[in-house]
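Asks: Predicted model, plus sequence, below.
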Amino acid sequence: MLVHEMAGEVSLKKRSKLSRQESNRSGKDSEIGSDHQATGSCNEEKSRGGIRVYKIVVLGDGGVGKSAVTLQYVSRSFPDYHDPTIEDSYQQQAVIDGVPALLDILDTAGQVEFTAMRDQYMRCGEGFLICYSVTDRHSFQEALEYRKLIQKVRASEDTPLVLVGNKFDLYSFRKVSTEEGISMARQFGCPFYETSAVFRTYVDEVFHALVREIRAREPGKNGIHLNERKPHRHSKWWRLRSIFALVFKRRRNAGYHSS
């Protein structure tokens, strides 16, 4: 289901690294396990400056190109190198179907040691890109497992999804056919795209399609929420991303000291 769309991208803002003060706050949050088990939904910032904020999580097996797709979307560049253990978050403002949107994107790592936090971002994310590589059949099979995890965490919800088969430019290495991707997307009940992060093919489309999926499930279906109640200063979504950053900062520091 490859769909062309025209959407004017307005501006780019990549999240800066945590300040020392933010890291200290995050450390306190990470040390208090009960904070993550607290009752209540992830009531987050729904609008900023009158623009609807969409919390998007990018999932998939390691090496499928999740970060490359994300970075192509937010910075229009293909990374020469990306540390596969690093999780990061980005903001991208765009106009989708004539309506401004601010995409708050969490690019996740697939390492096993971080599965304990997976339920948290699956609860707090509003929509999910499930990615696999068309050159890796195992990653295609893992896409189904990610779908099952989302269903487990949010069993009673119709969660917005988009299925993404990346690296379709590597024709001679293809292991998963387009028809198989379409079939899985039908099983998920979601849009499907094959992308090339290298050539930026259908990269904008996957993110914009997910915003449309989120909007379609909202009251009014226009995605505009200008009179939302102001959130707490540090929401669960903010704390979750901060904790990820703190964990990786400590890992990097430990690596420097051991070398």
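Replies: Now that the structure is in, tell me what you want to look at.

Asks: all contacts plus neighbour counts: C-alpha atoms, from now on.
Replies: OK.

Asks: hang on, isn't Tyr146 packed against Ile130?
Replies: Yes. Tyr146 lies in contact with Ile130 (C-alpha atoms under 8 Å); the separation is 7.2 Å.

Asks: Which neighbours do those two have in common?
Replies: Common contact partners of Tyr146 and Ile130 (C-alpha atoms under 8 Å, 6 or more residues apart in numbering): 59-60.

Asks: Between those two, which is the more surrounded one?
Replies: Remark: of Tyr146 and Ile130, Ile130 carries more neighbours, 23 against 17, as counted by other C-alpha atoms under 10 Å.

Asks: quick one: which helix or strand includes the more buried one?
Replies: strand 127-133 (DSSP states H and E).

Asks: Check His208 too.
Replies: If you go by DSSP H and E, His208 is part of helix 203-216.

Asks: Now that helix: buried residues?
Replies: Of the residues in helix 203-216, 203-215 count as buried by neighbour count, 16 or more other C-alpha atoms under 10 Å.

Asks: Closest one of these to Gly181?
Replies: Closest approach between the buried residues of helix 203-216 and Gly181, by C-alpha to C-alpha: Val206, at 14.2 Å.

Asks: Can you tell me how far Tyr81 is from Leu170?
Replies: 19 Å (C-alpha to C-alpha, to the nearest Å).

Asks: neighbour-wise, which of the two wins?
Replies: Taking other C-alpha under 10 Å, Tyr81 and Leu170 do not tie; Leu170 has more neighbours (12 against 7).

Asks: Please compare the first structure with the one that follows:
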Amino acid sequence: AGDSVASVRSQLAYVTPAAPRLVATITDGGTNQMASSKRPPEDDSKLPTYRLVVIGDGGVGKSSLTIQFFQLRQFQSFFFIFESWKFQKQFLDYYDPTIEDQYIQHCEVDGNWVIMDVLDTAGQEEFSAMREQYMRNGRGFLLVFSVTERKSLDEAVKLYRQVLRVKDRTEYPVLLVANKIDLTNQRVVTEAEGRSVAANLKLPYIETSAKDPPVNVDAAFHELVRIVKSFPSDEDEEENSNGVSPNRTKAKKKKVKQKCVIM
């Protein structure tokens, strides 16, 4: 099992190198299909980069969601820089614990190209010491729980509170994701319960399945980008807390020094 997971991840790592020059394109068509012949701009240096982190208890499907989103899909209208390369989608139907995996991808969201820098994190308690580090660096969070395990929802609530503590904020860009909705016979957390918890936390909510055919996988990542866009950046918040508006700061930088004339 571990070898198969490594194979999937190595394919992704190969077509999605650490450098921001990326291979595959993902477009937002409102569904999980990717149907566009558009390419990202040649110069991606000016594209906004969104540092997103996938968090949740162990075994809730964080890696399956992430890999499903980033995997190269075998659609006729899906184009690559290396157009002759095609890969079949794969679903991880077994549990292979993750320590930390990073994926970087060009994506088109609402007609605008962005770069998604996504960190798939460990959910096991033995890796809890690493959490605060990636919470400090994350700009938005997919907070995942499994509808087949009530404990994972309780853990999601704890993780959200930890994000707020680490960020020293009363709210932050987080999307609560109810995963594994394909396992209807094993479901113990109803949609009403999930939405109630999300409402209490003042979080948006979405239900997903990473199993083929995937449900709301693309929608979850795209929605998180929209949420991040709607929040002020950490830099803006810091300036506002110091009583300085971002516009005023920029204006000061542009101010031209006047010459001094001695009469």
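Replies: Nice, I can see it. Small disclaimer: the values here were computed from a predicted structure and weren't measured.

Asks: What are the buried residues along the helix or strand that the strand holding Ile130 of the first structure is followed by?
Replies: Per DSSP H and E, the first helix or strand lying C-terminal to strand 127-133 of the first structure is helix 137-153. Buried residues in helix 137-153 of the first structure, counted by 16+ other C-alpha under 10 Å: 139-140, 142-144, 146-147, 150.

Asks: how far does helix 137-153 of the first structure sit from the chain's center?
Replies: 15 Å (C-alpha atoms, centre = their mean, to the nearest Å).

Asks: So which elements touch it?
Replies: Under the contact definition 3 or more C-alpha pairs under 8 Å, 6 or more residues apart in numbering; DSSP states H and E, helix 137-153 of the first structure sits against strand 51-60, helix 118-124, strand 127-133.

Asks: hmm, try it at 7 Å
Replies: Here helix 137-153 of the first structure touches helix 118-124, strand 127-133, going by 3 or more C-alpha pairs under 7 Å, 6 or more residues apart in numbering; DSSP states H and E.

Asks: okay, these in JSON lines with distance to Leu71 of the first structure next?
Replies: Shown next, in JSON lines, are those (distance: least, C-alpha to C-alpha, whole Å):
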{"stretch": "helix 118-124", "distance to Leu71 of the first structure": "20"}
{"stretch": "strand 127-133", "distance to Leu71 of the first structure": "14"}
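
Asks: among these, which is nearest Glu22 of the first structure?
Replies: Evaluated with C-alpha to C-alpha, those place helix 118-124 nearest to Glu22 of the first structure, the distance being 19.1 Å.

Asks: quick revisit: can you tell me which of the helices and strands packed on helix 137-153 of the first structure comes nearest to Gly65 of the first structure?
Replies: When those are compared by C-alpha to C-alpha, strand 127-133 sits nearest Gly65 of the first structure, at 7.4 Å.

Asks: Okay, the equivalent of Ala156 of the second structure over in the first structure and Ala109 of the first structure: tell me how far apart.
Replies: By TM-score structural alignment, Ala156 of the second structure lines up with Ala143 in the first structure. Going from Ala143 of the first structure to Ala109 of the first structure by C-alpha to C-alpha gives 14 Å.

Asks: now do Val162 of the first structure
Replies: Taking C-alpha to C-alpha as the measure, Val162 of the first structure and Ala109 of the first structure are separated by 18 Å.

Asks: cool, Glu218 of the first structure as well?
Replies: 29 Å.

Asks: More neighbours: which of these two?
Replies: Taking neighbours as other C-alpha under 10 Å, Glu218 of the first structure and Ala109 compare with Ala109 leading, 24 against 11.

Asks: The more buried one in helix, strand or coil?
Replies: coil (DSSP: H, G, I helix; E, B strand; the rest coil).

Asks: What's Asn166 of the first structure aligned with over in the second structure?
Replies: Using TM-score structural alignment, Asn166 of the first structure sits opposite Asn179 in the second structure.

Asks: Report the contact partners of its match.
Replies: Contact analysis of Asn179 of the second structure by C-alpha atoms under 7 Å, 6 or more residues apart in numbering lists 60-61, 144-147, 207-209.
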